[in-house]
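1. sequence and predicted structure are below.
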Amino acid sequence: MEIHVLVVDDELSMREFLAILLDREGYTVDQAASAEEALACLERKTYDLVISDVKMPGLDGITLLGRIKEMTPDTAVLLMTAFSTAEQAVEAMKLGAYDYIAKPFKVEEVKILARNALEKRDLKRENLRLRQEVQERYSFSGLIGKSKKMREVYSLIEKVAPSTANVLILGESGTGKELVARAIHYNSQRKGKPFVAVNCGAIPETLMESEFFGHKKGAFTGAVGDRAGLFEQAEGGTLFLDEIGEVPLQLQAKLLRAIQEKEFRRVGGTLDQKADVRLVAASNRDLEEQVKEGSFREDLFYRLNVVQVKMPPLRERGDDIPILVEHFYKKYVQPPYSDRIITQGALKLLMSYGFPGNVRELENLVERCSVLGNREISEECLPPQLHAGKRPECGAVTECELPEEGMDLEAYLDGIEKRILLQALERSGGVKKKAAELLKLTFRSFRYRLAKFGMDEE
């Protein structure tokens, strides 16, 4: 990419020297004999770097610097003078100069400073681009859908995001709970601070307190140094606790204290630390039922449940399926796109399917079709279970005729259970914890059922 540099100095010999030097470095160089001439050049063209003398007739280099930053803030500026003072250098840096060069200078010094000034400018641009990309991605664009239920979710996010209230997001696995948490964060005043997400169900119970609050060196075997926990990592920002229902009762009390008192203590520590963190929690379980059972603290539930967002399952927002298919198609299929993204037959199958895995399952189906080389989503690329028609809702009773000769009910039910377990494992890619979530089972219960059929091999 061509880099444009403007050299500004009232001495012709200095301008020509710098122009030759920078030209040899591969830059495209223009010259100006005064600040006024430089401003005229800047009106016509955008420069990546300006190298200007300070002492010049008419406008000086400090005034020129201020005008450049008004016109093109991204332009990097190096100032040079034979009469440098500490006050001038401080003023130049405050106004946005990259650096201040004292004459006479070495050739290598100019080369290095020019290169570093441009690299810093590029880094600032890239950081800004990434920040804007993240904010756009998680504003609402990550949440796809225009159904009534999704519009209600968007409306609630808009209302709750600017506040400091804790939020509880409830919904089945794969409905987009983390996307909602990110949307809340990136539409809040904390968007410039960290967003830290953790799946509580993936942390071993023995390490959970250390993960949340950090630990001091020597606090336990293996604690070879001080370590910051999630609350410290999220300081000033948002901490997203996914699957909050997996947190054991003993730790729930400490979590409640951190939320109420806005302070915590590292494992093995003696001092309390302040915690300026917004809590967003999520669960695919019925936390109110857990409260009744005694496995989840009632006071913690109410602390987290200041505002509740319920994510609708995909089967309740069928109108969004065509929009979601198009979104995932463009994510996984390289252009040029087919005139027809999905066939009528394939769309009919998708619309009639129950989607126990919700939006995540739909995305996997579209990705499957792209991997199989299809330029459009067709019936042929969809997995066999979709061709069987719509699945019954969880808890529904399917019709079964009792044979005249009778039947072995235990064997029949075992056969159904084994097929469902295998399907859950297949759909979750062999990840048992995810498979258990699909079947609304605890991980321990799922492992027990696998062992019953000799399927729990590590």
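-> The structure has been received and is ready for your questions.
2. for the rest of this, base every contact and every neighbour count on C-alpha atoms.
-> Noted.
3. what's the burial count for the residue nearest to Leu314 when sequence neighbours are not counted?
-> In this structure, Leu314 finds its nearest non-sequential neighbour in Asn358, 5.0 Å apart by C-alpha to C-alpha, 6 or more residues apart in numbering. Look at Asn358: counted by other C-alpha atoms under 10 Å, it has 20 neighbours.
4. ok, second structure coming up, stack it against the first:
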Amino acid sequence: MKNVVVGFIGTQLDGGKGAGRWEKWRPTVSLVQHPDVVVHRLELLFTPRHLELAEQLKADIASVSPETAVNLVELKLLDPWDFGEVYATLFDWVKGYHFDTAKEQYWAHITTGTHVAQICMFLLVEARFIPGVLLQTAPPKRQREGEPGSMTLIDLDLSRYDRIAQRFQAERRDAVAFLKSGIATRNPRFNALIEEVERVAVRSRAPILLVGPTGAGKSFLARRMYELKKARHQLEGLFVEVNCATLRGDGAASTLFGHKKGSFTGATADRPGLLRTAHNGLLFLDEIGELGLDEQAMLLKAIEEKRFLPVGADRDVESDFQLVAGTNRDLRQEVAQGRFRDDLFSRINLWTYNLPGLRERPEDIEPNVEHLLQLASQESGRAVRFSAEAKARFLKFAQSAEAPWHGNFRDLAASVTRLSTLAEGGRISAPLVDAEIQRLKWLWRRGEKPVAGEDGLELLDAEALEAIDLFDRLQLEAVVRVCKASTSLSEAGRRLFQVSRQTRSVVNDADRLRKYLLRFGLRWEQVSREPPGQAE
């Protein structure tokens, strides 16, 4: 690792033109006079009126330490004692500077410069905008020519500086807004969740588990966390995402952990695997509950030891990544039923966040609709807006119990896309909203879950219900629910007789189900949900 120092020139302490300047302690020059410490590069900050001194220091350092490269960085500061000006100027320079933390370590020199400059350097290091530590130098107890004095590195423990951290509230608000894509969400539970996620994301490299229904935004939030950490120079690698539900059989281990050439049929070349691709980056494993038990065991080792064994390999490989996992299952139940390893669950649930679905956040539908309309306008190159009546109708429906939002934000994004595409002259009208509402109702009808009072037996009259034993009634309710969730009589039959059909020589699940329903006077057409006709 190369040592890189960032610091201001000392307009008084570093001064002097004659040979006598070598007889006094000069803090900037002293940085390169330590025999056991090599400064490979010095980013020397100065204001325009001290250019001559900066050039002299560069020459002096070259004579003492030829291996030290000195970059003169001119900062146009009118008042070096103005806190706002100094911080803003330093902040802009730091934002544009390329920090290579994989190859270099950074020391912020706080002995020189005004007190305001020193405070600003402290704050920038504390906030990780300068990804390094503080460097404090001091003169020797007895002045001798060439004596470098002392050098102390100070690694900040952010938890000890709560009062100073308050100065970063504005930056934190920006970070929280970034995680929410600038959407002014109103749901208190969701807002509190995102505020905690922001704190954890920038302070911890421990695994994070995101729980929530499909379309709740797990993948989106994971990518935002990665971008936030990368902006703080906490990650240098890639964002790697994989849906574990797509991994099957032997290919699952190969995809995740890689393989050696010839390790199995079809392995014609070495494959690094996604865990190695995510080295020094963030790995997002969506639907982690779908992983097989063998892959879970390999993943646990990779998380704990940063090492794992590719398929067909003789030696472990290394990969240091941060894991974010997503699931729409209750992993506690999966553990109880033996489908998910208890030790892996314990390792990944240190930070667990349950993302509420859109139905649980009705107050957030309006700001999300506005955000999606802005995106649609940017993509199409034309402004798209609701009429007042159309917006009121859409929001009334979207926030009502009629809208289950099974697909959550995916359904909402698709709905806004349809509306913006069909809007004549960029205006979404009330008739267009009415048609979209009907489309959404039809879309959700097949997937909606039965609620109280909708057990599927409303087709039977009271006399018929009284003639059915409770045992038969409960069984019939379950059968009808499967029928309503199936697209055909054959599909419903296959789902209901999946086990027993394996032992039958003649399989006719549809006929078997039809006869069962007829025992209670029901027909498939009554218990299924047929799609509506062509929308007007």
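-> Now that the structure is in, tell me what you want to look at. All of these numbers come straight from a predicted model, not from anything done at the bench.
5. after superposition, what is the TM-score?
-> Their TM-score after superposition, calculated using TM-score structural alignment, normalised by the length of structure 1, is reported as 0.59; 316 aligned residues with a C-alpha RMSD of 4.3 Å.
6. the residue nearest to Leu314 of structure 1 corresponds to which position in structure 2?
-> Matched to structure 2 by TM-score structural alignment, Asn358 of structure 1 sits across from Asn408.
7. and the gap between the residue nearest to Leu314 of structure 1 and Thr175 of structure 1?
-> 6 Å (C-alpha to C-alpha, to the nearest Å).
8. spit out the residues that contact those two alike.
-> Common neighbours of Asn358 of structure 1 and Thr175, counting by C-alpha atoms under 8 Å, 6 or more residues apart in numbering, are Pro313, Leu314.
9. did I read that right, Gly7 of structure 2 in a strand?
-> Yes: assessed by DSSP: H, G, I helix; E, B strand; the rest coil, Gly7 of structure 2 belongs to a strand.
10. distance of the closest residue to it other than its chain neighbours relative to Ala54 of structure 2?
-> Spatial nearest neighbour of Gly7 of structure 2, excluding adjacent residues (C-alpha to C-alpha, 6+ apart): His109 at 4.7 Å. Remark: distance between His109 of structure 2 and Ala54 of structure 2 (C-alpha to C-alpha) = 16 Å.
11. just Arg199 of structure 2 next, same as before
-> 40 Å.
12. looking at those two, which is more packed in?
-> Neighbour comparison, Arg199 of structure 2 and Ala54: the larger count goes to Ala54, with 27 against 13 (by other C-alpha under 10 Å).
13. which helices and strands does the strand or helix carrying Leu72 of structure 2 pack with?
-> Using DSSP states H and E, Leu72 of structure 2 maps to strand 69-74. Under the contact definition 3 or more C-alpha pairs under 8 Å, 6 or more residues apart in numbering; DSSP states H and E, strand 69-74 of structure 2 sits against strand 41-46, helix 51-64.
14. counterpart of Phe240 of structure 1 over in structure 2?
-> So Phe240 of structure 1 corresponds to Phe284, using TM-score structural alignment.
15. what is the neighbour count of the alignment partner in structure 1 of Leu395 of structure 2?
-> Matched to structure 1 by TM-score structural alignment, Leu395 of structure 2 sits across from Leu347. The number of residues packed near Leu347 of structure 1 is 18, by other C-alpha under 10 Å.
16. so which of the helices and strands packed on strand 69-74 of structure 2 gets nearest Gly357 of structure 2?
-> With C-alpha to C-alpha as the criterion, Gly357 of structure 2 lies closest to strand 41-46 of those, at 49.2 Å.
17. the inter-axis angle of that closest one versus helix 51-64?
-> Counting by axes from the mean of the first three to the mean of the last three C-alpha atoms, to 10 degrees, strand 41-46 of structure 2 lies at 160 degrees to helix 51-64.
18. what's the angle between strand 41-46 of structure 2 and strand 69-74?
-> Angle, strand 41-46 of structure 2 to strand 69-74, by the same axes, to 10 degrees: 20 degrees.
19. for the stretch 51-200 of structure 2, what spans make up the strands?
-> All strands of the stretch 51-200 of structure 2, identified by DSSP state E, counting those that start in this stretch, fall at 69-74, 104-109, 132-138, 150-154.
20. can you list these in a markdown table and add distance to Lys95 of structure 2?
-> A markdown table is the format used below for the strands of the stretch 51-200 of structure 2 (distance: least, C-alpha to C-alpha, whole Å):
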| stretch | distance to Lys95 of structure 2 |
| --- | --- |
| strand 69-74 | 14 |
| strand 104-109 | 15 |
| strand 132-138 | 14 |
| strand 150-154 | 22 |
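21. could you dump those strands to JSON lines with distance to Thr255 of structure 2 and mean neighbour count?
-> What follows is the strands of the stretch 51-200 of structure 2, written out as JSON lines (distance: least, C-alpha to C-alpha, whole Å; neighbours: other C-alpha atoms under 10 Å):
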{"stretch": "strand 69-74", "distance to Thr255 of structure 2": "44", "mean neighbour count": "17"}
{"stretch": "strand 104-109", "distance to Thr255 of structure 2": "32", "mean neighbour count": "21"}
{"stretch": "strand 132-138", "distance to Thr255 of structure 2": "35", "mean neighbour count": "20"}
{"stretch": "strand 150-154", "distance to Thr255 of structure 2": "43", "mean neighbour count": "14"}
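22. nearest to Ala175 of structure 2 among those strands would be which one?
-> Ala175 of structure 2 lies closest to strand 132-138 among the strands of the stretch 51-200 of structure 2, at 20.6 Å (C-alpha to C-alpha).
23. in which helix or strand would I find the residue nearest the centre of structure 2?
-> Nearest residue to the geometric centre of structure 2 (C-alpha atoms, centre = their mean): Ala222, 1.8 Å. In the assignment (DSSP H and E), Ala222 of structure 2 maps to helix 218-231.
24. which residues does that helix contact?
-> With C-alpha under 8 Å, 6+ apart as the test, helix 218-231 of structure 2 has contacts from 175, 178-180, 198, 201-202, 210-212, 235-236, 239, 281-282, 284, 286, 324, 326, 355.
25. show me what counts as buried in it.
-> By 16 or more other C-alpha atoms under 10 Å, the buried positions in helix 218-231 of structure 2 come out as Lys218, Ser219, Leu221, Ala222, Arg223, Arg224, Met225, Tyr226, Glu227, Leu228, Lys229, Lys230.
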